[in-house]
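[1] okay, sequence plus prediction incoming.
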Amino acid sequence: VLVQVESAAGLTHLQAIASTEGVDGVFFGPADLAASMGLLGRTADQRVQDAIAQGIKTVRGAAKAAGVLSTDPAVARKYLALGARFVAVGVDTTLLVRAANDLRAAFKDAAIVSQPSVPDK
């Protein structure tokens, strides 16, 4: 069973949560956590990242798996280096937008092929 901690209150009780029998791991949600810390939309804020890093340490100290979401590859690698066992590195909307932008860029400079004119009858 994986549980999510997405608030400052959850962090306050993290040791008890991670030590609960039947809980196999804890997943941290940076966006909601940041909002609960008064840092809405600021998942890259060092205070949020430090809180997650401490959370990973606490969960690993309870011999449980820690996980987190990060769409920033460098931050994702940092969390893995800190002991996170699983890191979600993308969300559907972000991946879809990125793919659409890549397609647009690939065809932006493509020559427009004109259709042969059809004579009027």
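    Received, thanks.

[2] only C-alpha atoms for contact and neighbour calcs from this point on.
    Noted.

[3] helices of the protein, start to end?
    Counting by DSSP state H, the chain has these helices, from start to end: 8-12, 14-18, 30-36, 46-61, 73-81, 92-108.

[4] now the first one: buried residues?
    Taking 16 or more other CA atoms under 10 Å as the neighbour-count basis, helix 8-12 is seen to contain the buried residues 8, 10-11.

[5] below is structure B, check it against A:
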Amino acid sequence: MNRVLEKYRVGQPSVGTFTHLRSSVAVEALGTAGLDFVILDTEHCVLNPETMAECITAAGAAGLDALVRIHSVTREAVLHPLDLGAKGLIVPAVETVEEVERLVRFAKFPPVGGRGFCPTRDGLWGCDEASLAGAAVYMDRSNRETLLIPQCETAGCLANIETIAAMEGVDGIFVGPLDLSIALGCPMELDAPQMREALARVVAACKAAGKLAMIFCGDVETARKRLAAGFDSAALGLDVLALIQSYRAMAEAVRG
């Protein structure tokens, strides 16, 4: 089951976070926090394949969807997390429709794309129910239940957002508001008029296409505001920062 997708289908918001701790223990601990998903970030954090596999396994055991933010639009960067069992990919710095077409080709099986087939962990090496029902059933399940989410954080992606959101094989859009604000000429002014207009445009494009609208939020108040504005899912903060903030508050409280 893809928890993010299931919640979207019944009109419930999903909440998750990013992890930079490179620890399966940290991912498992996040599963006790009532989150729906965790994003393993390979764009801003180096994560070797062994650690990625451990974190994806830990997420599944803890009741979390493991999503991976990949670092490049390449076949290897797309294929490896999917073969390891990631429930979806978030793709940063997307600029063009052509890039997204390439992503779909790498991430989705025929007839939607051209993903390479091999019995791997995502189908329990050919032993899960869908795989045992035949390759066609497994590939159809993977195409429907494994998310491909381009990230809107560039002027190019925003300019093409209606086309990208509507593309077959694209399951939603993830907004990176920090980089998007830079691209729009209002660095870190997340409520600037051009940002409000851009976020409304992304939500409208996703709604029109029947796709997920996801966004990063730095705090609870922002997450509530974005969900109320039509976003379906919020990635709330970063585990490293939460660790720092929590211990800083405790240390200050102890010292009086």
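    Nice, thanks for sending it over. Note that the coordinates shown come from a computational prediction; the quantities given were computed from them, not determined experimentally.

[6] where does the TM-score land?
    The TM-score (TM-score structural alignment, normalised by the length of the first structure) is 0.80; 109 aligned residues with a CA RMSD of 1.6 Å.

[7] distance to V1 of the first structure added to the helices of the first structure, as JSON lines?
    Shown next, in JSON lines, are the helices of the first structure (distance: least, CA to CA, whole Å):
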{"stretch": "helix 8-12", "distance to V1 of the first structure": "17"}
{"stretch": "helix 14-18", "distance to V1 of the first structure": "11"}
{"stretch": "helix 30-36", "distance to V1 of the first structure": "20"}
{"stretch": "helix 46-61", "distance to V1 of the first structure": "14"}
{"stretch": "helix 73-81", "distance to V1 of the first structure": "20"}
{"stretch": "helix 92-108", "distance to V1 of the first structure": "23"}
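
[8] most tightly surrounded among those?
    By mean neighbour count, with neighbours taken as mean count of other CA atoms under 10 Å, helix 30-36 ranks first of the helices of the first structure at a mean of 20.

[9] could you point out the residues of the second structure onto which that helix aligns?
    Aligned by TM-score structural alignment, helix 30-36 of the first structure falls on residues 177-183 of the second structure.

[10] likewise stretch 6-19 of the first structure?
    Per the alignment by TM-score structural alignment, stretch 6-19 of the first structure matches residues 153-166 in the second structure.

[11] quick one: distance of stretch 14-30 of the first structure to the chain centre.
    A distance of 18 Å separates the centroid of the chain from that of stretch 14-30 of the first structure, by CA atoms, centre = their mean, to the nearest Å.

[12] quick one: the match of helix 30-36 of the first structure to the first structure mean distance?
    Once fitted to the first structure, stretch 177-183 of the second structure is off its aligned match by 0.4 Å on average (mean CA distance after the TM-score superposition for the first structure).

[13] quick one: contacts of that stretch?
    152-155, 187-190, 195, 215-216 (CA atoms under 8 Å, 6 or more residues apart in numbering).

[14] nearest to C55 of the second structure, of those?
    F216 (20.6 Å; CA to CA).

[15] what's the counterpart of the closest one in the first structure?
    Match for F216 of the second structure (TM-score structural alignment): L69.

[16] how about the strands in the stretch 1-150 of the second structure?
    14-19, 37-41, 65-69, 88-91, 147-152 (DSSP state E, counting those that start in this stretch).

[17] the second one packs against which elements?
    With contacts taken as 3 or more CA pairs under 8 Å, 6 or more residues apart in numbering; DSSP states H and E, strand 37-41 of the second structure sits against strand 14-19, strand 65-69.

[18] all set, thanks.
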